[in-house]
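[1] Quick one, structure for this:
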Amino acid sequence: MGRCCVPNCRGNYDGGPKVRVFSIPKDGRRAKWIRAIRRDDVDIETLRDPKVCELHFKPEYLRTTTSYTDHNGTTIEVAMGLTRLSQDAVPTVFPNSPSCLSDCAPVREEPESKRKRLEDQQLQEAIQLSVESHEDEERQNRVSSFEQLVSLVPGFPVSDFWIVKKLENAILFLHVDDKSGHPEVERSVTVSSDMKVLAFWKNVKLCGGGVSAPDFLDDMRTLQAFLDSVEHYKAPDACEKDKKTGSLFSAPFLTSG
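    Predicted coordinates for the structure are as follows:
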């Protein structure tokens, strides 16, 4: 473990504090670090691998965690095994040196470093907003009980195709056809109190043919998508006209109630 090269610092020296040290960078930041350290007794450039300890950096320059975004858009933050420096880190804390040398003037940030820092900042802000938006949407659409479903139905955006009927132990979505001169329920979707979902064309239960009922309703978006699929379902009489099926009850997507 190297020793700190800052004047009057005892980092990692005998009797001094044990600290994390960082090599002086070899890119465009190197001149900033050397100028900030102000080592007058020796030319730092002649040292093999000069290091600066963590005591000379402000907390915002020290990274102890890292984060990543998973496939669901959730940002997960985890602790790092070793403290690392941010890309714009410059030593500015020198408690054992004259005050005029300690953080006396901000080191000008290189345009490229500033651009990258701002881009990273904007990206993190965009990710955070996306995560918060996703969490809000999930929370607003989640439904965990029949009682909650009943409370959500009044504000639920149902198309004019459906008539909503609330019963004690079920919610019905009905489509009434009166083309024949006598109104009858042509299509219906039932959500029972145990949150099971069924769909019917007249008295025939729909299963398949682009209509797939969820096993258990726990999301209002699922209900919306299912209602849309039943609304646009190609009724058996239309299938017969297109000669895609020989008989109403032989269609593979129908089962008797």
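
[2] C-alpha only now, for contacts and for neighbours.
    OK.

[3] so what does the helix or strand hosting residue 122 touch, helix or strand wise?
    Here residue 122 sits within helix 111-141, counting by DSSP states H and E. Helix 111-141 makes packing contacts with strand 75-85 when contacts are defined by 3 or more CA pairs under 8 Å, 6 or more residues apart in numbering; DSSP states H and E.

[4] before we move on, back to that, quick one, the helix holding residue 122 and strand 75-85 angle?
    Here helix 111-141 points in a direction 150 degrees away from that of strand 75-85 (axes from the mean of the first three to the mean of the last three CA atoms, to 10 degrees).

[5] Whichever helix or strand comes after helix 111-141: which residues count as buried?
    Beyond helix 111-141 on the C-terminal side, the first helix or strand identified by DSSP H and E is helix 146-152. For helix 146-152, a neighbour-count test (16 or more other CA atoms under 10 Å) marks 146, 149, 150 as buried.

[6] Now the second one, please; I'll put the structures next to each other:
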Amino acid sequence: MVNKFCVPGCTGNYRTGKKISVFRFPKDAELRKKWTHDIRLQNFTPSEHSVVCQEHFSQSDLILQSTAVDWKTGRTSTLPLEKPRLKENAVPCFLPNCPSYLSSRQEVQQEPPSQRRQWLEADALSKAVSESIETVSAQRENDSFKIVVNF
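    Have a look, this model is predicted:
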């Protein structure tokens, strides 16, 4: 049997659309329930042939490459996957023909803690340097003396 796309308004893999990967509904009951809820179709029960295309998932939910370690040499090889895979708890989040508050193409990019820490340290260092410069210039002004000669 042919895969059945279940997201309304989706044109992925049609003759006019681009060819993209599709994902079957998960077997895990809780995750399957989340997928069904997020697709927002009334009275919808996914079958074994129901699929959702990759366009409805966040880029951060897709696994596009695989990494392998050669234990003899210690080298790590990273190769692109022929077909993308989904991360374990990925849920479709981009839905066409839905209000913007239900579906948004804006992905929140959260920076890793180490990068945020570096940014905060650089900001604190910059503030400390500017305060130090102000303090030194104020101190020099106070330490300077004026020679007043009265004749």
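
[7] Mind checking the TM-score on these two?
    The TM-score (TM-score structural alignment, normalised by the length of the second structure) is 0.58; 101 aligned residues with a CA RMSD of 2.0 Å.

[8] returning to that earlier point: so which bit of the second structure is the helix holding residue 122 of the first structure matched to?
    Across the second structure, nothing matches helix 111-141 of the first structure (TM-score structural alignment).

[9] what do you get for stretch 151-158 of the first structure?
    Against the second structure, stretch 151-158 of the first structure falls on no residues (TM-score structural alignment).

[10] which one of the buried residues of helix 146-152 of the first structure is nearest residue 47 of the first structure?
    Nearest to residue 47 of the first structure out of these is residue 149 (CA to CA; 71.5 Å).

[11] Could you give the number of residues near the spatially closest residue to residue 170 of the first structure that is not a sequence neighbour?
    Residue nearest to residue 170 of the first structure in three dimensions, not counting chain neighbours: residue 192, with 4.2 Å by CA to CA, 6 or more residues apart in numbering. Residue 192 of the first structure: 17 surrounding residues under other CA atoms under 10 Å.

[12] can you tell me which residues contact the counterpart of residue 40 of the second structure in the first structure?
    With the correspondence set by TM-score structural alignment, residue 40 of the second structure lines up against residue 38 in the first structure. Contacts of residue 38 of the first structure were listed using CA atoms under 8 Å, 6 or more residues apart in numbering, and they are residue 101.

[13] What's the end-to-end length of stretch 14-32 of the first structure?
    Across its full length, stretch 14-32 of the first structure reaches 28 Å end to end, with CA to CA, to the nearest Å as the criterion.

[14] Can you name the residues in contact with that stretch?
    By CA under 8 Å, 6+ apart, the residues outside stretch 14-32 of the first structure that reach it are 1-4, 10-12, 33, 49-55, 83, 90, 107.

[15] Among these, name the ones in helices.
    residue 33 (DSSP state H).

[16] hmm, which of the contacts of stretch 14-32 of the first structure are the buried ones?
    Burial by neighbour count, judged by 16+ other CA under 10 Å, picks out 2-4, 10-12, 33, 50-55, 90 from the contacts of stretch 14-32 of the first structure.

[17] would you list these in CSV and tack on distance to residue 204 of the first structure?
    Output for these, formatted as CSV (distance: CA to CA, whole Å):
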residue, distance to residue 204 of the first structure
2, 80
3, 82
4, 81
10, 85
11, 81
12, 81
33, 79
50, 82
51, 79
52, 78
53, 77
54, 74
55, 76
90, 74
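
[18] from what I can see residue 65 of the second structure touches residue 78, true?
    Yes: applying CA atoms under 8 Å as the test, residue 65 of the second structure and residue 78 come out as touching, 6.6 Å apart.

[19] Please name the nearest non-neighbouring residue to residue 90 of the second structure.
    In this structure, residue 90 of the second structure finds its nearest non-sequential neighbour in residue 61, 5.5 Å apart by CA to CA, 6+ apart.

[20] what do we get in the second structure for residue 231 of the first structure?
    Superposed on the second structure with TM-score structural alignment, residue 231 of the first structure falls in a gap with no aligned residue.

[21] between the buried residues of helix 146-152 of the first structure, which is nearest residue 123 of the first structure?
    For residue 123 of the first structure, the nearest member of those is residue 149. The distance, counting by CA to CA, is 37.1 Å.
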